[in-house]
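> My questions concern the predicted model and sequence given below.
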Amino acid sequence: MGIIEIEGMKFYAYHGHFTAEQIVGNNFEVYVRLETECVKAAESDNLEDALNYQAVYETIKEAMQIKSALLENVSKRMLDALYEKFPVIKKATIKISKMNPPMGGEMERVSVTMER
């Protein structure tokens, strides 16, 4: 078993409860942690035996492009897509952070983490 982490993926997207958030958009950061079998890829040194990080990134990018009111919804969509496209995933954790959220005070980010 191995763990693959993709950290600091940055996107501009239109997620949020407020209408202005869905029009103006905001910066988001995504982290994914995937547990999968890595022994075959480690031995063969062949991408076909590995979980393709680029394909994982593209799956997350596609999910970020669909507007949602809640980060929980975006997270679920990502998890659904990852498990559908990559059956070798044993466990996945997704963390989505909205940078500088419009919550009436100064804060760096608000985040939602979900795992399956």
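All right, it came through fine. Keep in mind the model is a prediction, meaning the values are calculated, not measured.
> Please make it C-alpha for all contacts and neighbour counts, starting now.
Will do.
> could you show me where the helices are in this structure, in order?
In the chain, the helices defined using DSSP state H lie at 19-24, 39-44, 53-64, 71-85.
> if you compare those, which one is most tucked away?
Compared across the helices of the chain, helix 71-85 shows the largest average neighbour count, a mean of 18 (mean count of other Cα atoms under 10 Å).
> contacts for it?
15-16, 56, 59-60, 63-64, 68, 89, 92-96, 111-116 (Cα atoms under 8 Å, 6 or more residues apart in numbering).
> can you do 6 Å?
For helix 71-85, the surrounding residues in contact (Cα atoms under 6 Å, 6 or more residues apart in numbering) are Ile60, Ala63.
> wait, doesn't Met99 sit right on Arg109?
Yes. Here Met99 reaches Arg109: they are 4.3 Å apart, a contact under Cα atoms under 6 Å.
> Okay, one more to line up with it:
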Amino acid sequence: MIKVSLHGAEFFAYHGFYPEEQLLGCRFVLDIDVEFYTTADLAADEITDTVNYEQLYNIAAEEMRITRKLLEPVAQCIANRIRHDHPYVENIRVELKKLNPLLKGSVAYSSVTITNNK
């Protein structure tokens, strides 16, 4: 099994339950892991024999631009798009962290993790 990961992808987006969160925006950090089997000869050194992490980033960037109230649908839509574009992928894990969420105390981040297995 091969695992391709994209960790620490940073975005500024307007996700949040409260109107001020959707107005002010917030910083987010995204981690994506995908696992798949291949029969390809990896020594051939062809990008078509793997999951291109640039494509993972582009999927995430497109979904992060769509404002949503909750983190769960953002992470789920990213996983769904990966599954659609790469149906051979066995396991998908998407963790979305909201940095410094608007709470009454100091919190480094809140997060949601979606796991999508075949």
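That came through, no problem. Since the structure is predicted, the reported quantities are computational estimates derived from the model, not experimental observations.
> quick one on the thing from earlier: can I get the helices of the first structure in CSV with distance to Ile6 of the first structure?
Output for the helices of the first structure, formatted as CSV (distance: least, Cα to Cα, whole Å):
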stretch, distance to Ile6 of the first structure
helix 19-24, 26
helix 39-44, 18
helix 53-64, 8
helix 71-85, 13
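> Can you say which of these is nearest to Met1 of the first structure?
Smallest distance to Met1 of the first structure across the helices of the first structure (Cα to Cα): 7.0 Å, for helix 39-44.
> The closest one against the second structure, how far on average?
When the second structure is superposed, helix 39-44 of the first structure averages 3.1 Å from its matched positions, counting by mean Cα distance after the TM-score superposition for the first structure.
> Distance of the nearest residue to Phe28 of the second structure once chain neighbours are set aside relative to Ser106 of the second structure?
In space, and not counting its chain neighbours, Phe28 of the second structure is closest to Lys98: 4.6 Å by Cα to Cα, 6 or more residues apart in numbering. Note on Lys98 of the second structure: its distance to Ser106 of the second structure, by Cα to Cα, to the nearest Å, is 13 Å.
> So which of these two has more stuff around it?
Each of Lys98 of the second structure and Ser106 has its neighbours counted (other Cα atoms under 10 Å); Lys98 has more, 23 against 9.
> check contacts around that one.
By Cα under 6 Å, 6+ apart, Lys98 of the second structure lies in contact with Phe28, Tyr109, Ser110.
> now swap in Leu34 of the first structure and tell me
By Cα under 6 Å, 6+ apart, the contact list for Leu34 of the first structure reads Ile3, Ile4, Lys91, Ala92.
> residues in contact with the second one?
Meaning Ile4 of the first structure. Contact analysis of Ile4 of the first structure by Cα under 6 Å, 6+ apart lists Arg33, Leu34.
> and with 10 Å instead?
Counting by Cα atoms under 10 Å, 6 or more residues apart in numbering, Ile4 of the first structure makes contact with Val32, Arg33, Leu34, Glu35, Thr36, Glu37, Cys38, Leu51, Tyr53, Ala92.
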